[in-house]
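Asker: build the 3D model from these lines:
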Amino acid sequence: MSSIIQLLPDHVANQIAAGEVVQRPASVVKELLENAVDAKATDIKLIIKDAGKSLVQVIDNGLGMSVTDARLCFERHATSKIRQAEDLFSLHTKGFRGEALASIAAIAHVEMKTKQDQEELGHNIVIEGSKFVSQELAVLPKGTSFAIKNLFFNIPARRNFLKSDIVEHRHIVDEFQRVALAHPNIYFTFYHNGSELFNLPPSNSRQRIVNIFSGKTNEKLVPVQEITEIVSIQGFVSKPEFAKKSRGEQFFFVNNRYIKSGYLHHAIMAAYEGLLKDGCQPSYFLYLDVPPHTIDINIHPTKTEIKFDDEHALYAILRSSIKHSLGQFNVAPVLDFDRDANLDTPYEYKNKDASFPTIQVDGNYNPFSDEKPSKPSYSSSDNFRTKRSETASWESLYVGLKNDTETLVENTEIHFESEEVTASLFDDSDIEKVVNKTYQIHKKYIVNPIKSGMVIVDQQRAHQRVLYEQFLANMTIQQAASQQLLFPLNLFFSKNELELISELKIALANTGFVFEAEAEDHIVISGIPVNVTESEVSLVLEQLLSDLQEGIPENSFSQNDSIAKSMAKSLAVKTGTYLTEKEQENLVNGLFACKDPNVSPFQKPTFITMRVEDLDKKFSI
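Answerer: Got it, this is the predicted structure:
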């Protein structure tokens, strides 16, 4: 009987491994950049075309490889990073499994050029689908160049699962930023389709952050520094007033390796407790240095998750160090016992005596006396002297008033306003108004009586539906009303965010936004939609970028739909907002005037109906 279990061929095993290592072009960028860093390169260039689908090329000036290493690096589990199992607990490099290049070579066309400093000639190796096509000597500069072409050429099903170029490009930018932030001493340049996106010369950590995210990033940063036996923390956090809706600018680096940690993120949010608005996220760039033997980084294929030995102590240290920094730089509210100079006595009044008012009282005045003095017996000071006009007794004011009034009435027709007194408390029209009146419950729901019972409307979802259909109609007919601003708004964004906004510019213009200019690090807006206030513009755009962080839809309808949903979510009246009776009625009427009033743009019910029979059943128990 033949055996059932067989060894897989190398090219099949490499394709299976590629499923873990290479998920998208950004995975290739990550592996090649980290290899260049491990090769002690001081200048690294990243070149991509068509969001990495056609070409991903990384050029470095590192150590280079010999002819033997150049062939061996494409074998499975071939690595220069570790020698024995104990090395896994004292890692100082990026990759260590030795599967990256073998997996990439199995699903793409690879051309590698490498040369060591002491060699006269370098080596040019071409591999297609794990097969060596050619190997020859070449005149090359010091370092290594990897060109990965036609990714997933032999796995068309996997290639079809790739997202749009915008989405894939954004993932590549994310991976590039993570490596560049971890190594500010290396010169990085990034080119996409022939245009330069990033040019990052060697600098310190703060300058590298500013060069990547541009805008007013330098004003937002608060330095954090804490050195203990367990961990050494350095980096920056943002001021609370610059918090955003999205979680884009949040970076943890452990031993110069980017990681994701919900536990450490919670520690930072705890440090900001009471300083952030609801739903806002702070930016942070934190570099943690811990002993290598106290962490395990081999728990995830992408090595972005780490297991710490003493997480509780690390949590407490991180939270307290950030709290200390926020208080030290007067970001968090503190008790200040210093004397306020504004409360001091002004200089010109400091040596003057206070002037007291003088009061003179008439001791002979008797309020019960019938005799009224013609003149007051007391006198005021010269500064406060007043004259009182002598008038006759008050009865003389009404002498002859009756006769004059009768004469006036005879000669002139006078109409007097008076309140109309009705026999009942409500007339018929008032009763109708009371029946149709709306009520707000807990600043969340609107109750409206109807003939069969009552309708209970969720005010936030209802307003989302109304705004959604308004924005969608405006973008469809391209006739949105816009209100011009007296002073244009300058809004600062990162390069990645500005690129997304430029892609959405036409759709946003159809909602009422007017873009006056676009610079390297900011945009100028001179007009906004009529139902958007000036203070809400930045919040609306931040929410829109956050909602579209996975990419902009390709066709225009899906793009308009996504923008309308995001803007409706940002501008809709929130739960806990008091609405006047008129606002309640307008919202209810606007909801039932919609094409689909039953659900919100996010497919959640906007209202429920309770019949009188349902209420009767409640009371029949």
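Asker: contacts, neighbours, all on C-alpha from now
Answerer: Fine.
Asker: please identify the helix or strand for the closest residue to Pro333 other than its chain neighbours.
Answerer: Of all residues not flanking Pro333 in the chain, Gly327 sits nearest, at 7.1 Å (CA to CA, 6 or more residues apart in numbering). In this structure, Gly327 sits in helix 311-328 according to DSSP states H and E.
Asker: next: Phe285.
Answerer: Using DSSP H and E, Phe285 falls in strand 284-289.
Asker: circling back to that earlier point, for the helix holding Gly327, packing partners?
Answerer: strand 221-227, helix 262-271 (3 or more CA pairs under 8 Å, 6 or more residues apart in numbering; DSSP states H and E).
Asker: give me that answer again for 6 Å
Answerer: helix 262-271 (3 or more CA pairs under 6 Å, 6 or more residues apart in numbering; DSSP states H and E).
Asker: neighbouring contacts of the strand holding Phe285?
Answerer: Outside strand 284-289, the residues that touch it by CA atoms under 6 Å, 6 or more residues apart in numbering are 231-237, 250-255.
Asker: and which of those residues is nearest Met610?
Answerer: Taking CA to CA as the measure, Met610 sits nearest to Gln250 out of the contacts of strand 284-289, at 46.7 Å.
Asker: ok, now which ones touch that closest one?
Answerer: Counted by CA under 6 Å, 6+ apart, Gln250 has contacts 283-284.
Asker: next, count neighbours for the spatially closest residue to Ile441 that is not a sequence neighbour.
Answerer: Closest residue to Ile441 apart from its sequence neighbours, by CA to CA, 6+ apart: Val447 at 7.4 Å. Number of residues near Val447 (other CA atoms under 10 Å) recorded here: 20.
Asker: for the comparison step, fold the sequence that follows:
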Amino acid sequence: MARIHLLDERTANQIAAGEVVERPASVVKELVENALDAGARRIVVEVSGGGRDLVRVTDDGIGMVPEDARLALQRHATSKIRSAEDLNTITTLGFRGEALPSIAAVSHLELITRPHDQLAGYRIVVEGGQIVAEGEHGCPPGTRVTVRNLFYNVPARLKYLKTSATEMAQIGDVLTRLALANPEVAFRFHSGHAQVFATPGSGDLMAAVTALLGREIAKELIPVDYRSDAAWIHGFVGRPAIARAGRSHQYFFVNRRAVRTIAARYALEEAYAHLLPGGRYPVCILFIEVEPREVDVNVHPTKAEVRFQREREVRAAVYQAARQALGAALLIPGTSISPGGEVRVPDREEEKAALRRGWVPPGAGRPGEGGGRAAPPPWQGSAGGAGAQTAAREPVRTYLPPGGLQAALAEKASKEVAAAGAPALDLAGASFVPRPQDPAELIRSLRPLGQVHRSYIACDGPEGLYLIDQHAAHERIFFERLYAAAEEQAAAVQRLLFPLTLDLTPAQMAIWRENAALFAESGFEAEPFGGNTLLIHGVPAGLGTDHVARLVCDFLDRLQEEQVPPGTPVTERRRRVLAAMAACKAAIKARETLQPEDIAALLQDLAACASPETCPHGRPTIICVSVSELEKRFKR
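Answerer: Purely as a prediction, here's the structure:
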């Protein structure tokens, strides 16, 4: 008797559901992605009991005829691809045809759908993968999928679920990413009878960011727009002031698909390497547009990860994009300067008004396509003949036009809101985040007044009282000198009269041998002295000998714990880390008395630095207490 046999379809669907439907957030993700692929412009998500009791997704997409609705509940039935070759140019979020049957296999599911050119809709009810009822049904155009009693027939998976609050947090994160990726779509998210969030769907990425992440984050974002041969990077990065203790506020989108990408994350954090202290992570909303043939979206069961064909070039593009944006923004806290052209954040009343005017319930009519949308990348071709699905996947571009962002945003918002049949918002007179002056010019204009607590240098400046952290400032100066010399392999070496001996562990000695050239170009002259002992003959000029042993051991320990993506160039990063650690040891310390000539020299050297606003570890070197703040404190 044969021992191997084919599984029946119901069992196969339950097994497939284990990969596709991990938790309620997976259900929400799959259903909303289907709605987006169907060209929906308005999506309502309702959840109850953390998604276990109810998940309902309603959209105004193209809908389905009865035959397609039945096929959609069968595995590997899809309208997105016809052959394996289509995977090379896939632009839709879904394509496997597994989501709906997998969800239906582990829940009670109701599907109601109606194409826009049909008078009646169609309803199908599925329980545990079996159709139990179907027939014509009155409904507005679009599709509504209701999922109840998730995992009712898989007790082990049901037991695995976390608390309702935890599952709700996961659902909220999934929807936030989908809404950020599609600012031209109006999202509404309800938990029970309460509205969690709503986005206007105007196509303005900043409006979506404000609605989803809040004004405090939105007003601290810096626009990004960078192109290379491999990728186009656009969106926003956050100022160091809003850095987080984790990576939960890092949003990456590859061809409008929310993904986890270690390569892009690593490149972003490298760009902030000396702007943030340890344990703090930058905020970003970054769109990475690459040719579909050069990215594999089929490497993960839930399509949460992608692989780039030109990973090194994409990583470099993300790094350069972030560095370019950060370089254009001054990072001295507290200064007050003349208005310039940065991103405008709508106030709360404008958000509410836009939502009231721009929202039309699903099925009550579809707006025309907005005239303010940019053309897609060259590889996407024309939307003609591709229908609503292709149009819905066009990238949202963030331009920085020569005429100023303020006027462009006002014009763009007016066009898009008008296209939606709503009155335009008057953005022309709105206030923008100020653009600061050149930091070097500012530092040169300061007049030193003396030391505060032998730790901070007080200066009179154009906007009020400036305080400079003498340790952080000297640290920045020493770091840039040491790093530049190491890059040019011209570091000045201070020869030691009596060599230092340093006992290392076997692991540390192995790491030192691997990085001996890095130490040498940074100004360290050392050689093995038998076993695991290191003999140090010279150190970088200005470093001194008091902290050499601690510095070398700390750096080797850091390299031992270092984790980087395979194939990532590490020499430059390690050179920066070593220079930063050496600068911290060599710099003037707090509670050290400085003479007037020392202070003048320190300010002169700081003004000559490439990034004088922060120390190499990301702490600010200078802050300003404005005249208005002083007057307020003195009640004038």
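Asker: re the thing from before, other residues contacting the helix holding Gly327 of the first structure?
Answerer: The contact list for helix 311-328 of the first structure (CA under 6 Å, 6+ apart) reads 224, 267-268, 271, 332.
Asker: and the next helix or strand past the strand ranked longest in the first structure?
Answerer: Using DSSP state E, we find that the single longest strand of the first structure is strand 482-492. Next along the chain after strand 482-492 of the first structure, taking DSSP H and E as the criterion, comes helix 495-511.
Asker: what's that next one packed up against?
Answerer: helix 459-477.
Asker: now the strands for the stretch 101-250 of the second structure?
Answerer: Under the criterion DSSP state E, counting those that start in this stretch, the stretch 101-250 of the second structure contains strands at 108-114, 121-127, 130-137, 142-148, 186-191, 194-198, 221-227, 232-238, 250-254.
Asker: start and end residues in the second structure for the one helix or strand Asp404 of the first structure maps to, please.
Answerer: Secondary structure assigned from DSSP H and E places Asp404 of the first structure in helix 401-411. Under TM-score structural alignment, helix 401-411 of the first structure has no counterpart anywhere in the second structure.
Asker: just the buried positions in the longest strand of the first structure, please.
Answerer: Buried residues in strand 482-492 of the first structure, counted by 16 or more other CA atoms under 10 Å: 482-484, 488-492.
Asker: in the second structure, which residues correspond to the helix or strand in which the residue nearest to Ile441 of the first structure is found?
Answerer: Secondary-structure element containing Val447 of the first structure, defined by DSSP H and E: strand 445-450. Alignment note (TM-score structural alignment): strand 445-450 of the first structure is unmatched in the second structure.
Asker: so what does that strand touch, helix or strand wise?
Answerer: Using 3+ CA pairs under 6 Å, 6+ apart, strand 445-450 of the first structure sits against strand 439-441, strand 453-458.
Asker: ok, and what's touching the shortest one?
Answerer: When you say that, I think you mean strand 439-441 of the first structure. 446-447.
Asker: cutoff 10 Å now
Answerer: The list of residues contacting strand 439-441 of the first structure from outside it, by CA atoms under 10 Å, 6 or more residues apart in numbering, reads 445-449, 456-459, 576, 578-581, 584-585.
Asker: what's the most distant pair in the residues you listed?
Answerer: Pairwise over the contacts of strand 439-441 of the first structure, using CA to CA, the maximum falls at Pro449 and Gly576, 21.8 Å.
Asker: neighbour count for those two, which is higher?
Answerer: Legend: neighbour count by other CA under 10 Å for Pro449 of the first structure and Gly576, higher for Pro449 (18 against 13).
Asker: so the more buried one sits right up against Val457, yeah?
Answerer: No - look at Pro449 of the first structure against Val457 with CA atoms under 10 Å: they stay out of range, at 11.2 Å.
Asker: can you work out which residues contact both of the two?
Answerer: Between them, Pro449 of the first structure and Val457 share these contacting residues under CA under 10 Å, 6+ apart: Thr609.
Asker: ok so, going back, what's the longest strand of the first structure aligned against in the second structure?
Answerer: Under the criterion TM-score structural alignment, strand 482-492 of the first structure matches nothing in the second structure.
Asker: so what's the gap between that strand and the chain middle?
Answerer: How far strand 482-492 of the first structure lies from its chain's middle: 21 Å, per CA atoms, centre = their mean, to the nearest Å.
Asker: now for the strands of the stretch 101-250 of the second structure, which one comes closest to Trp512 of the second structure?
Answerer: Short answer: strand 250-254, nearest of the strands of the stretch 101-250 of the second structure by CA to CA, at 34.1 Å.
Asker: kind regards, and thank you for your time.
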